[in-house]
Each structure stands twice: as structure tokens, then as C-alpha cells.
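coords please:
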Amino acid sequence: MELVFVVLIGAVAAVLANLNIAVFNDGLRPIVGEHIEGRLKRRELGLTAFAMSFGLVIGFGIPFTITASIILIHSILLGTDIIGLIAPKNKWGTPVAAVVGGLYGWGLLAGLEGFVALFEKLPVNFLEPMGAVGTPVVVTFMAFPALAVAMQFSVKKGVLTFIVAALVRQLAVFVNESGFISIGGNVISLNQEGMALIAGMIFLFGYAMREKSEDGASVDLASIFSEKVKSIKKNVAFFMVIGALIAGATNLLLMAGDPISLSLLAEGKQTDAGIAAAARAIGFIPLVASTAIATGVYSPVGFTLIFVVGLFSPNVWIAVVVGAIVIFLEVMLLGSIAKFLDKYPGVRNSGENIRSAMTRLIEVALLIGGANASNAIAPGFGFFFIAGFYLLNEIAGRPIVRMAVGPVGAIAVGIIANILVALGIMTIG
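As a prediction, the model looks like this:
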């Protein structure tokens, strides 16, 4: 069943990209829109997709997938973006995209099992220390609403949001330690990071909904892009299929939608992972909705609520059904969401700030996590390598995206440590 889910997700996602219906990479959606409008050739579109996504697949998606033994959705859907957009959109190109996309999904799953077996045979099994890469991400992620507020409104409001979120987190810790909340004699523990995240999001959307456009006028997104919204709705059956598949695969704990929930799942905290996924989904609605309405190109994971469905559903078949329904409602409500974003331009404008804030925080967290993992693999040498790797990458103009430096560096340290141990130059206690 696991293999069927992953293969079908790869095949369907590649077809959606090939037909210009949906792509996972947020930055690609406007570019695919340019191609649909005839201003960008297919070859240029394919090369652009490769340039934008390949580094993230290798440096971001796959390292997380290896460290947690759970597929990070980026590793499969960024790859299918490339496969679908490189393949010609014709009677043979689309079937080829489906086959290659399915094989790619199979390769990820099969390769994951092979990687685990390979690591067990190495002189230095660095698979377990690699789990430290994602540890800081879970804790630091709660600060992203404060950063988004500072970027969009003011540093003063951002600091206030940060302080309130930090206080809420510590209050949740106090409540947990005191055992104040109980149901039927069982003490209920609050997720402190989740509570801080919710507090920050309340501040972010509170400020956003108070912001009005400078001239007091509203731009009717739904009317301006009505044809693009119609084209998305026309393909709702495709979205229901892939939404159902991804929700089911998530319920089977085969995959996760972001590094936060993936790290929590790796620790066995499925409920906390669901809460983190829900917070992320709410934060991404303005970005996904705005780019979809403006380009006529949707995301194969929609607003990412299907991951929440998968994590909270009691079994895989309920996850499949509810996942299809949820993504159907998302598509049908796009026009209403556009009207809401018109009414509150601050919310619409917050989408890019939310994305930027998340990216910056994850960059820092992954660098710290990569350094900690590297030092756990090779004490002393790990910190030295990550610091030098980061600085040289910056001086070289960032051939590796910042977000990938920590995970890639940690993998490199693991490989180097094995080589040095095999040569007798290094001993690991």
C-alpha cells in the first residue's frame, strides 16, 4: 500500500505539472503562468524549473527525508515539478511524465530503505546524529509570526509579538508542569511551541486585518482573474485525487509537509505535528491563494490542510476521503477567499512576509541544527567544518542555498568522518 501511494503521488503530480495545472514550488507558479500566456517557451520553462528546484531537492528535501526516514514532501513534489515541466506537453510527453514521476516516487521510497541499511554497515553510522539537524527548527519556528509582523508593520510591534509569544510558551510550560489541565483524571499537556505559535498568529492577523489600502479602494481580485479561477475549478477532480493520496500517505506516516511536523513525527509526536501543520497551513493561505488566483496555477497540496487531515484522521481510508473533500472545498472557495483578501489588503500582503519570515528562521535553525549534528558525528571537527562551509558558500555567492548549508554540511561531515576512520586518521569514541 505504501508503495502504491508514493508511486501514484509521483505520477499524478508530474502530470499536473506537465499540463500546467499545478506546481509545488511557489516561485514557479508565476513563471508557469507566463508560459501559459505565451511569453515563455517550454524549453526555458523546463530549465527554469530545474534551476529553481533541483538544489532544493538535493540540499533540502532529500537530507530531511534521510534523517527522519519519512519523506519530506518537497523531495518528491519539487522533483515532479522538474519532470513534468521538462517533458513536452503533448500526447507522448504527458504519459512519459507520469511514468517517470511514478518511478521517481518509487526510487525515493526504495532508496530510503536502502540508505538505512547502508548506514548500519558504515564505520560511523551518522543517521541518528543527523536527527539533530531538525531539532532547533521546531523550537525557533514559533518566532516566525513576530518576524513577519516586524517585516510588515514595525520592529516595535514585532518585538511586542515576540515577547507575548515567549510568555505564552513559558505559561504553557508552567501549566504542564503543574498539571492544571486534566480530563478524566488524565493530565493534558499543552504543546508549548504550538501555543506560542497560535499567540503570534493572532497578533499577525490582528495587525493585518487593521491595515487598509492607502487610497481606501479595493482591488477585485476575483473579477480581474475570474478566468484563471475558473480554470483551476475546472481541474478540481485532479486536485481531489492527489489530495486524497497525500492525505492517505501522511496518515500512514510516509510523508510530512514541512520540516517542523517531520521532526515531530520522527520523535513520535503525531498530535504536535498536526498542530504545527495546521498553523503552517493557516499562515500559507494568503500566499497560495494569491498566486493561484493571479496565475491560474494551483498547488498540488493546496493550502497544505491535507497534511493536517492525514495526521488527525483515525485511519488511512478516512484520511483519503476527507483529504479529497478538503481540497475540493479549497478550490471551490477560491473566489470567496479572493474577496476576503480584497477586503483586508493587509492579510493579502502578509503572504510574502510570512514566507520570507519562515525562510529566514528555517535558514538559521537548520544552520544551528547542522552544526550540532556535525559536532555529534565528529566532535570539534564538525563545528569547524560547518563554520568554514557556511562562510565559503557566502563568499562564493551562495551556490548552495542558505537553507541547505546545515543539512548538506552535516551529511558531508558524516562522509568525511567515515573516510578518515577507514584510513585510521580519526577515531570516534
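
can we go C-alpha only for contacts and neighbour counts from here?
Will do.

from Asn186, how far out is the most centrally placed residue in the chain?
Geometric centre of the chain, nearest residue: Asp258, 3.5 Å, by C-alpha atoms, centre = their mean. With distances taken as C-alpha to C-alpha, to the nearest Å, Asp258 is found 31 Å from Asn186.

could you do Ser53 as well?
46 Å.

give me the more crowded residue out of the two.
Of the pair Ser53 and Asn186, Ser53 is the one with more neighbours under other C-alpha atoms under 10 Å, namely 24 against 9.

just how off-centre is the host helix or strand of the more buried one within its chain?
Counting by DSSP states H and E, the element that carries Ser53 is helix 42-56. Its chain's C-alpha centre and that of helix 42-56 lie 19 Å apart, by C-alpha atoms, centre = their mean, to the nearest Å.

mind giving me the packing neighbours of that helix?
With contacts taken as 3 or more C-alpha pairs under 8 Å, 6 or more residues apart in numbering; DSSP states H and E, helix 42-56 sits against helix 28-36, helix 73-86.

flag every buried residue along the helix or strand following the longest one.
So the one you mean is helix 73-86. Going down the chain from helix 73-86, the next helix or strand is helix 93-121, by DSSP H and E. Within helix 93-121, the residues that count as buried by 16 or more other C-alpha atoms under 10 Å are 93-109, 112.

return the distance of helix 93-121 from the chain's centre.
Averaging C-alpha positions (C-alpha atoms, centre = their mean) puts helix 93-121 20 Å from its chain's average.

tell me the angle that helix makes with helix 73-86.
Here the directions of helix 93-121 and helix 73-86 differ by 150 degrees (axes from the mean of the first three to the mean of the last three C-alpha atoms, to 10 degrees).

counting by contacts, list what helix 93-121 packs against.
By 3+ C-alpha pairs under 8 Å, 6+ apart, helix 93-121 packs against helix 2-18, helix 62-68, helix 73-86.

TSV please, covering the ones you listed and showing distance to Tyr390.
Shown next, in TSV, are the helices and strands packed on helix 93-121 (distance: least, C-alpha to C-alpha, whole Å):
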stretch	distance to Tyr390
helix 2-18	33
helix 62-68	17
helix 73-86	23
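
most tightly packed of those?
Stretch with highest mean neighbour count among these: helix 73-86 (a mean of 27; mean count of other C-alpha atoms under 10 Å).

can you name the element that comes right after the helix or strand harbouring Ser336?
Using DSSP H and E, Ser336 sits within helix 334-343. The helix or strand immediately downstream of helix 334-343 is helix 345-377, counting by DSSP H and E.

list the buried residues for that following helix?
345-359, 361-377.

any idea which helix or strand comes after it?
For helix 345-377, the following helix or strand on the C-terminal side (DSSP H and E) is helix 381-395.

to check against the first, give me the structure of this:
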Amino acid sequence: MMETIFVVLIGAVAAVLANRNIAVFNDGLRPIVSEHIEGRLKRRELGLTAFAMSFGLVIGFGIPFTLSASIILIHSILLGTDIIGLIIPKKKWGSIAAALVGGLYGWALISGLEGFVKLFDHLPVNFLEPMGEVGTPVVVTFMAFPALAVAMQFTIKKGILTFAVAAIVRQLAVFVNDKGFLHIGDNVISLNQEGVALIVGMIFLFTFAMREKTEEGSTVDLASIFSDKVKSIKKNVFFFMIIGGLIAGATNLLLMAGDPISLSLLADGKQADAGIAAAARAIGFIPLVASTAIATGVYSPVGFTLIFVVGLFVPNVWLAVIIGALVIFAEVMLLSFIARFLDNYPGVRNSGENIRNAMTKLLEVALLIGGANASNMIAPGFGFFFVAGFYLLNEVAGRPIVRMAVGPVGAILVGIIANILVAMGLMTIPQ
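Now for the predicted structure:
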């Protein structure tokens, strides 16, 4: 009952924030919502744009990951509430309608998830467990994204150097673990090799970024130029505290995760590792979220995503709610300071977009591999054939399905086809 209440409230509050043009989850929607606020875009066009930008990600990205781990990927709910909040007209009754529909959507998501899990038990080919393989490569390859971001921003040579050092550090961590060199008393301490490599990569990325100097006369005082927009965000800080606390609490209950990497780790029971991955992602996304918020006056319902880190490391759900609310309050209050910091270090400011692009490219490759592996577990041989063909045909068709979603969607389609073939007697149940 408590789990359902958390998800319903998150859906309701997030839909209201979108309806009132206060916050949207989709990074690409914030500038568009700002256009509507300033009167250059009609509400109807805004709603249709939100649907076009987010619906495919909900169906092709959020839902497949949610089903693969029985943990709600935050994209599943907040991309949906973006659509709900922006499609419903912003009138006197708009917020009430958005809250009702958003809450209903949250309830349907968590209730439907339980129903889906039970349904799989009755299928000839239960492909829920193989779907877990979709996220397996993501966990291992995630440590490479800082090197890719460095290569995209600071030359390929520096990217290769970052990658090589991270790889060496990872193998040193494996060696230390195998030999049991680290221990407290009689307890051997095991390092997370991917986490160690990720930290090293992030150190390289931010070292290069902070060494990038501002050209003469090129500095821009973001905080001063967009002071009114920063004020509008601060004015709504109470709403952010509510949803921040709710999401931190839901994460603490292991109901949801903020990204595919931490979701996959949680599915494997590695909560501490999931927290480290979530922290690395949050640090990397601060420049992007801060810059778009300051420039548009529209925030993110998850802030800098640090609330997921709170949820994963705080031992008690109600403590997580309180700390999550305080963390997002501090983020909002520090926006002006962060803007001035980004002005002083343009390399750090510019790294936000490169980090996002690097993560996207890495996830495209990792999820394609994971989707192919999952598909082949469901239907040996046919799975590889189908996902490869599905990917290539999607490319030729102009990518109607985003690359990141091809692997997970392909695995689901293979599972459906496998059940049909078994029912028709054209395929034996894989052992």
C-alpha cells in the first residue's frame, strides 16, 4: 500500500509541475516550455511536441527497462507525466485534472507491473528473466563514458589516455580483489572495479575541463542575465522539495531507479554499487541541468538527480524523504552560485552536453549488445538474427525508434514471437 501511494503521489505532483510550466523531466522540452511561457508557442503545439518527444521514449525505453528488472525506471513515469501535464490545458481546473490523471497513470504503472510479472509465469516461454540481460553490458561499459566525453571535447589523444588509465586501474582493482590485499581485521574488502575506473575517468574529465580557460571578453554572467528565471525557480522550491522527498523515498524502497545503470545493479542486488553509479551520473549532469534551468526558468522534477543517491545510501525511508527534500532545496538555492562557477570554468559548462552525448552513445551500443544477448537467450540463433535485422531496418527507415531503444524493444518482440512460434508448434521451448 505504501509503495503504491509513493508512486501515485509522484505521478500526481510531477504532472502538476509540468501543467504549471514549473518543471519537466525531458531535457529537450525545457527550452520549448520556455518558448510557451514567453508567448511564442501555443499550448496545443506544446502538448503535441511533448507527446512527439517523449511517447516513444516511454514505450521504447522506460517500459522495457521497467519490465526487465521489475523496478520502475524513472523515465517511465516522468516522461509520461510530462505529456499529461503539458497536454492538459493550463486553466483553473488544469492542475486538478493533471494531478488526477498523473496519479492514475502512476497507479496503472505500478499495478500493471505486478500484473505483467504474474502474466509471464503463464507464458510458454517466460522471457522476463532473460530480459535482465539487456542491462548487463551497460554496467560494465559505463566506466568508458568519461573517456568518450574527453575525446569529444578535448581531442582523441586525451580520450585514449583517459580510457587506457581507467582500464589499467580497473584491472589493478581486479588484481587487488583476487589477492585479498585490502581488509579490515578478518574481513576482506572488495573494490568495485567498474566504480574505481569510473572515478578515475571523471577525475581526468574534470581536470581537463577546469584547465580550459575563458577567452578574453567571452565570459557570460549567466546568473545576472537570467536572474528572473532563477527567481521563478526558487519561488517554486516547495514543490521541488515535495517531489524530491517522494522520489528519494521511493528509491529507498527500491521501487525505482534514475538510470539504466543503477537499475541493472539494483536488479542484481548491488545497492551500494548502484549508489556510486547514480552519484557519478549526477555529478556529470549538474552542468547540463543547471544551464538549461538557468536559461529557461524551467527545472527538472529530479533536480540534479542527487535524490537518487540519497535514496540508495540512506538507511531509512522516512529519513530519505527528509534528506531528499533538503538536498533538492539546496540545489535550487545554489543555482546562482553554480551559474557563476560555470562562468569561471567554461570547460566544465561545456562538458555537460558532451557528457550527455557520451552517455547516449555508450548506451546505444551497450543496450544493442544487451538486447541481442537477451534475444538469443529467449530464442537461440533467431534472437541475434532478429535484433540485427531490426536495427538495420530501423536505420534505413530513418530511425523511427531511437537507437537506444532498439535493443530492449527487439528483445521484447523476440519474446512475443517466441511464444507465438511455440504455440504454433514451430519452435521448442528453450531449456
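
rewinding a little: buried set for the helix holding Ser53 of the first structure?
Arg42, Leu45, Gly46, Thr48, Ala49, Phe50, Met52, Ser53, Phe54, Gly55, Leu56.

wait, Leu322 of the second structure touches Gly245, no?
To be clear, residue 322 of the second structure is Ile; Leu isn't right here. Yes. Taking C-alpha atoms under 8 Å as the definition, Ile322 of the second structure is a contact partner of Gly245 at 6.0 Å.

which of the two has more neighbours?
Per other C-alpha under 10 Å, whichever of Ile322 of the second structure and Gly245 has more neighbours is Gly245, with 30 against 18.

is the more buried one within a helix or a strand, and which one?
helix 237-252.

in the first structure, what range does that helix match?
Aligned using TM-score structural alignment, helix 237-252 of the second structure spans residues 236-251 in the first structure.

for that stretch, give me every contacting residue.
When contacts are defined by C-alpha atoms under 8 Å, 6 or more residues apart in numbering, stretch 236-251 of the first structure is touched by residues 2, 5-6, 8-9, 12-13, 16, 255-256, 300-302, 306-307, 309-313, 315-317, 319-325, 327-328, 331.

export the helices and strands packed on helix 42-56 of the first structure to TSV and tack on distance to Ile66 of the first structure?
Shown next, in TSV, are these (distance: least, C-alpha to C-alpha, whole Å):
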stretch	distance to Ile66 of the first structure
helix 28-36	26
helix 73-86	10
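
contact partners for the closest residue to Val7 of the second structure other than its chain neighbours?
Nearest residue to Val7 of the second structure, sequence neighbours excluded (C-alpha to C-alpha, 6 or more residues apart in numbering): Gly106, at 5.5 Å. Counting by C-alpha under 8 Å, 6+ apart, Gly106 of the second structure touches Val7, Val8, Leu9, Ile10, Gly11, Ala12, Ile77.

correct me, but the second one touches Trp107?
Yes. The pair Val8 of the second structure and Trp107 passes the contact test of C-alpha under 8 Å, sitting 5.3 Å apart.

helix/strand/coil for the residue in the first structure sticking out farthest from the centre?
The centre of the first structure is farthest from one residue, Gly424, which by C-alpha atoms, centre = their mean lies 40.2 Å away. Under DSSP: H, G, I helix; E, B strand; the rest coil, the three-state class of Gly424 of the first structure is coil.

residue in the second structure matching it?
So, by TM-score structural alignment, Gly424 of the first structure is matched to Gly425.

from Leu319 of the second structure, how far off is its match?
54 Å.

ok, now Ile247 of the second structure?
In terms of C-alpha to C-alpha, Ile247 of the second structure sits 12 Å off from Leu319 of the second structure.

and Ile286 of the second structure, by the same measure?
The gap separating Ile286 of the second structure from Leu319 of the second structure is 24 Å, by C-alpha to C-alpha.

who has more neighbours, the two?
Legend: neighbour count by other C-alpha under 10 Å for Ile286 of the second structure and Leu319, higher for Ile286 (20 against 17).

residues in contact with the closest residue to that one other than its chain neighbours?
Nearest in space to Ile286 of the second structure, with sequence neighbours left out and distances taken as C-alpha to C-alpha, 6+ apart, is Phe304 at 5.5 Å. Phe304 of the second structure makes contact with Ala282, Ile283, Phe285, Ile286, Val289, Ala290, Ile328, Glu331, according to C-alpha under 8 Å, 6+ apart.

now do 7 Å
Shown in contact with Phe304 of the second structure (C-alpha atoms under 7 Å, 6 or more residues apart in numbering): Ala282, Phe285, Ile286, Val289.

same question, Arg211 of the second structure
Counting by C-alpha under 7 Å, 6+ apart, Arg211 of the second structure has no contacts.

for Val348 of the second structure, see how far away it is.
Using C-alpha to C-alpha, one gets 9 Å for the distance from Arg211 of the second structure to Val348 of the second structure.

same check on Ile294 of the second structure?
The spacing between Ile294 of the second structure and Val348 of the second structure, counted by C-alpha to C-alpha, is 16 Å.

over to Gly383 of the second structure?
42 Å.

same deal with Gly249 of the second structure?
For Gly249 of the second structure, the distance to Val348 of the second structure (C-alpha to C-alpha) stands at 31 Å.

likewise for Asn187 of the second structure?
40 Å.

go on, Ser111 of the second structure?
For Ser111 of the second structure, the distance to Val348 of the second structure equals 42 Å [C-alpha to C-alpha].

same question, Ala99 of the second structure
37 Å.

try Ala52 of the second structure
In terms of C-alpha to C-alpha, Ala52 of the second structure sits 31 Å off from Val348 of the second structure.

what number of residues lie near the closest residue to Ser356 of the first structure other than its chain neighbours?
Spatial nearest neighbour of Ser356 of the first structure, chain neighbours left out: Ala148 (7.6 Å); criterion: C-alpha to C-alpha, 6+ apart. The number of residues packed near Ala148 of the first structure is 26, by other C-alpha under 10 Å.

cool, and Leu423 of the first structure?
10.

could you do Phe386 of the second structure as well?
Using other C-alpha under 10 Å, Phe386 of the second structure is surrounded by 18 other residues.

one more: Val219 of the first structure?
Residues near Val219 of the first structure, counting by other C-alpha under 10 Å: 14.

and if you look at Glu129 of the second structure?
If we define neighbours as other C-alpha under 10 Å, then Glu129 of the second structure has 14 of them.
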